[in-house]
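> return atomic coordinates for the entry below.
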Amino acid sequence: MQHSAKNSITSMLKSNQMLISTCLMGLEPAVLEHFLSRKIIYTAIQDNKFTKHFKPCVVRKIMRCMYQVEYPKGSFIMEEKQEGKNLFIVEEGKFQIEQEGSDEAIMGILGKLYGEEEFLMSHRRLSKIKAITNCKVWKLSRKVYKIIMKSTGENAKDLEILRNFPWFENADEDMLTKIANSIVLENFGTYEVLKLKNNTLYIINNGSVKILENKTDQVKENILGVLSRGDHFEGNTESENKMIAFYPGVELLTIDMDILKELIGERVDVRQETILEPVNENTTHDEDPSADIKLEDLEAIASLGKGSFGRVDLVRYSKDPNDIKLYALKVMEKHRTVKILQQSHVIDERKILFDCEHPFIIKLHKTFRDDMYIYMLFEACLGGQVWEILMKNGFFNDETSRFIAASAIEALDYLHRKKIIYRDLKTDNMVIDQNGYVKLVDFGLSKHLGFTGRTWSFCGTPCNIAPEIILNFGHDRAVDYWALGLMIYELLSGCSAFSDSNPRRAYEQIMDGIDSIDFSYLIVGRPAEDLIKKLCRQEPTERIGYRTIEDIREHRWFQGFDWKALISKSIKPPKCIVPSLKHPADISYVHPLEVDYTYTPIKEESNWDQAFE
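Next comes the predicted model:
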């Protein structure tokens, strides 16, 4: 970028904080006083396939926060392979767009919004924009956009936290609003000891903390417990334990108890028991036969799958006298986990899975660690993936699809009651056990929301991502109902509702909505079509199941289905998904992958993974 453009950007960045404050107070910055510029920006937002779905209050704030930069002839407005940190609208001048891997350039269009996909999804840019003449450009930074989106729903989010908080179950809306206004944020960095105050209520808004015995003579840390998003506790400066933030830090919502009592008076019955006492987190139950298994007792038979996280091996317990005890061992490189900043996600996955005991959720037996890897030992389900069976059959009939969907619904209901969202429901993440029952696996994207209501991460499988995730609106359990609708569509038709090898086109289809697709002839006119459309409504709170999951169970597509028999496993699974295993260690329904077991990764010894012992 040329010198004058740099100076202009630098000066704008210096006033960035003031600009954010100004826009959020609802004032008009001088840069947008010109009516024509306002009209250009508004039209660009409304004509874009993604941003046209923004709510009017969001559009107004974006218009107020956009700032103007002048780019001289020959400079790059947008550069290739950079992160999508800005949105662009060129108001004046001529410019061209050069695509990666192409020698041809196309002329840009004035008043059109550029860079939105990389901006919304935090992707690297695959094209660049070059100024052919001097250009006048309106920009919006992603940092400001996030502030806008969060501030738009911040008050509602705080109120939702308090509505769900057990202390305030009898408070009216006026009282909850006053309490929400008293909330103060506190942040602690990686491995920082939390400096807590007496007489203060703390709610974890983001991140996790570990509770340690505060003994100076200890050679090794003794972890008493791990708290994560939604957990709460009272400050106690005389406690014998200390709390330390996991990577990348923790954000706490704090409420002064004196202020709280002053606000509440005698109007609300505040529950006096506190809050969450640290407890030892056992990795196995006493009756669990895997309790005595050690890492060195496990022998790899085959690799069941590979991904960016690592791999899953089918392993045999070498000390089993009958030689038939098999498990699935998830193996993750510690160094890579740290490199891609996934420590807190891995810790959350472990905590969530140990907290779950459900017939349709994969069971985590135990975890291990060494200098190079962390390990998670699961039950082995040898009937294969639902997706694999679906591909062999082409599609499933109503009976089989209902059985699989109902199993997912029971698992989601269980998770949602625990304030956990799954966020990656698809046929690939459902496996079949030896008796034909379906289980949910891979909790790498699951998150415990607790009382905090929503989260803002961009994650999921491109063809299954809900609209509110694409637009960074913040999301909650409604994304699981969206994914459930798409999974039912796939079960009945054998194909995805939104399918494209190009994620951008898939996102555009999703933003156009479920009503924009031509439903498969296998679904049209049947009760399942109505259920799918109700699960996949664009507005999250309007999706069936969001008010109560009973609305899904009572839908006419499930008419006559025996839910009690399913949860007790007294209902027989459909024959087409029941595996014909010749013996308990029969692996004919899984497809082993080639793995180089001699590979040795870089050691990682920062001790962030101590809970995996």
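
> C-alpha from now on. contacts and neighbour counts both.
OK.

> can you measure across stretch 526-546, start residue to end residue?
23 Å (C-alpha to C-alpha, to the nearest Å).

> nope, stretch 568-578 is what I meant
Termini of stretch 568-578 sit 17 Å apart (C-alpha to C-alpha).

> wait, Phe354 touches Ile347, no?
No. Counting by C-alpha atoms under 8 Å, Phe354 stays clear of Ile347, with 10.9 Å between them.

> packing partners for the helix or strand where Val137 lies?
Secondary structure from DSSP states H and E places Val137 in strand 135-141. The helices and strands touching strand 135-141, judged by 3 or more C-alpha pairs under 8 Å, 6 or more residues apart in numbering; DSSP states H and E, are strand 67-71, strand 86-92.

> alongside the first, I'd like the structure of this one:
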Amino acid sequence: DQNKIKQAIQNNEFLSKVISGKCLNEIINAMQVRKVQAKQKIIKQDDKGSEMYVSMRGKFRILKKGKVVGEFNDIRVFGELAILYKSKRLATIQAVTDGAVWVLGRDIYQQIVISSNLKEQDENLAFLKNVDYLNVVNEQVLRQVSNLLKPEFFPPSTTIVRQGDKGDKFYIIRAGTVTITKTGAGVLGKLGKGQCFGEMALQKEDTRQATVTAEAPGVDCLTLTRADFINHFGDVEIPKIEVKKTTFKDDAEAEYQDIKLTDLKILTTLGIGGFGRVELVQHKKKKNLVFSLKYLKKAEIVHMKQENHVYNEKIIQMNCKSHFIVRLYRTYKDNKYVYFLMEACLGGDLFSLIQKQKGKRFEEKDAKFYVACVIESLDYLHSKGIIYRDLKPENLMVDKIGYLKLTDFGFAKRMPARGKTFTFAGTPEYVAPEIVLNRGHDRSVDYWALGVFVFELLTGKTPFKTGDTSHMRTYNKILNGIINFPPSVSPKARNLVEKLCRPGPAERLGMQKGGIRDIKMHKWYQDFDWIKFGQRQISAPIKPKIRDALDTSNFDRFPQDKNIPPDETSGWDIDF
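Below you'll find the model as predicted:
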């Protein structure tokens, strides 16, 4: 049975990239058998599922909108997206005959993956602690080094290192044995699990002093290149490295704290979202005070278990004061809604602005300006220990002089230095491979998304757009990486995107010792005046036409919301 499940997972284009190694075996062991009866619906179209299935025996029917679109009686995976996040079922699977399926729940899957990844990181750390040259530094720095290690397998008789060659790579043996030989001296010895060779390559370009050969049945190593090591730590004298900690201060002003919800008059709707809408509001007495007011339905927030996300959004955005981030002044609550009183940016959003451009894309000089706005906002957030995780044109507002401001902090999260989080967060076409793989992620996901953003501004679409509503093909493309660039993208822009969208998080531009400054100094930004830009002294490519503080001509029109939600009084919003 286990081999059948394994084959089904390995035959699935998406899961074969997501689940492998020890993790695959643990997942197979965790799957439970569930009997099904003829005519039983195992999953229903449009339901939000939390389980993945592998057909075991019996015949099954695929239905869409009540119509049969296919049948199968082989062993195959279905409902696999549910193990990543709450996704709508795209079809109904009904048993035609009595049979059985193997089942895996999302909670169990995520526990296994997180545990497996943390266990692997701890194992790597343990290996590093046995390296005399590296074990003199504190564990926090050593843990970061462990994130740079890459697994490599060498078949039997492979020459891993050849005497006399220049070396720039360090090896730790995870499994297997190697033989060390030297010209004129023959066999010097053998090395096995937990032992290492080539450590001098981390200090300087090393001339290999001996030949190292893999013995049967092969050798599994963890490797670290000198380039990666220096990029992240600069001076290879590791003891001198200091880990800088970022503190988060609550510096929200008391600005507008005296304004009550009843002081505000709703003028028109600026946008609608999953849990509510954003309205343009005006102070009833002080007519010069105009804001955007986002309000969210509490009952829906509780139903979708998003209380922490919404509370997090309030705390983070209220503590952000940057020219490149929409200000949140205060919040309110009543029995039906929570409210966010925010700065009004009447230039509309960047997505709408892109749609008005020729070819629905920007010229490079214009794209460079808009990308710079995002770089400044990410620089600010990362300096406060915050990762954003939802970069896309829809979340960037255009202010009155044409600069962009980041908004919607529902996925933002404060992260400890060197920490990782495992929550699936973001918009499908923008998520990084490590989010899809559930391997834990950090601020490097924002740099991946920045690369996708640059690509979209220059070409009119993201590199991972498929039109697949299940997003499965999108995730497959993400795991394969960006392969093709239109000829209209300049070599410098292409180079920037490629460096931001490296598959390895630690390899992305912005993750080396220079941090986000490396992005600002990239050759695409040659001759760009970052000082003037930060002072908002560079003219925006497009200055929006705004007649007055009440002009909403840059927004679409929306019908009134006639669905009044029920009361929700559990008290989760006590601090709003």
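
> TM-score of the superposition?
Superposed pair, TM-score by TM-score structural alignment, normalised by the length of structure 2: 0.71. Supporting alignment: 458 aligned residues with a C-alpha RMSD of 3.3 Å.

> starting at the chain centroid, how far to the strand holding Val137 of structure 1?
31 Å (C-alpha atoms, centre = their mean, to the nearest Å).

> then stretch 155-164 of structure 1?
The answer for stretch 155-164 of structure 1 is 20 Å, by C-alpha atoms, centre = their mean.

> buried residues in that stretch, which are they?
For stretch 155-164 of structure 1, the neighbour count (16 or more other C-alpha atoms under 10 Å) marks Lys157, Asp158, Leu159, Glu160, Ile161, Leu162, Arg163 as buried.

> for Ala380 of structure 1, see how far away the fourth one is.
Okay, so that is Glu160 of structure 1. From Glu160 of structure 1 to Ala380 of structure 1 the distance is 39 Å (C-alpha to C-alpha).

> ok, now the second one?
Taking C-alpha to C-alpha as the measure, Asp158 of structure 1 and Ala380 of structure 1 are separated by 41 Å.

> one more: Thr548 of structure 1?
Note on Thr548 of structure 1: its distance to Ala380 of structure 1, by C-alpha to C-alpha, is 33 Å.

> and Ile587 of structure 1, by the same measure?
For Ile587 of structure 1 relative to Ala380 of structure 1 (C-alpha to C-alpha), the value is 10 Å.

> those two: which is more packed in?
Shown here are Ile587 of structure 1 and Ala380; by other C-alpha atoms under 10 Å, Ala380 has more neighbours (22 against 18).

> which residue lines up with the more buried one in structure 2?
With TM-score structural alignment as the criterion, Ala380 of structure 1 lines up with Ala344 in structure 2.

> what about that match, which SS state?
Following DSSP: H, G, I helix; E, B strand; the rest coil, Ala344 of structure 2 is assigned to coil.

> correct me if wrong: it contacts Leu289.
No. With contacts counted by C-alpha under 8 Å, Ala344 of structure 2 stays clear of Leu289, the gap being 10.0 Å.

> in stretch 290-305 of structure 2, what's buried?
Within stretch 290-305 of structure 2, the residues that qualify as buried are Val290, Phe291, Ser292, Leu293, Lys294, Tyr295, Leu296, Lys297, Lys298, Ala299, Glu300, Ile301, counting by 16+ other C-alpha under 10 Å.

> wait, stretch 569-583 of structure 1
Quick answer for stretch 569-583 of structure 1 (16+ other C-alpha under 10 Å): Pro573, Pro574, Ile577, Val578, Pro579.

> keep only those of these that are in strands.
If you go by DSSP state E, the buried residues of stretch 569-583 of structure 1 have nothing in strands.

> show me what Trp456 of structure 1 lines up with in structure 2.
So, by TM-score structural alignment, Trp456 of structure 1 is matched to Phe422.
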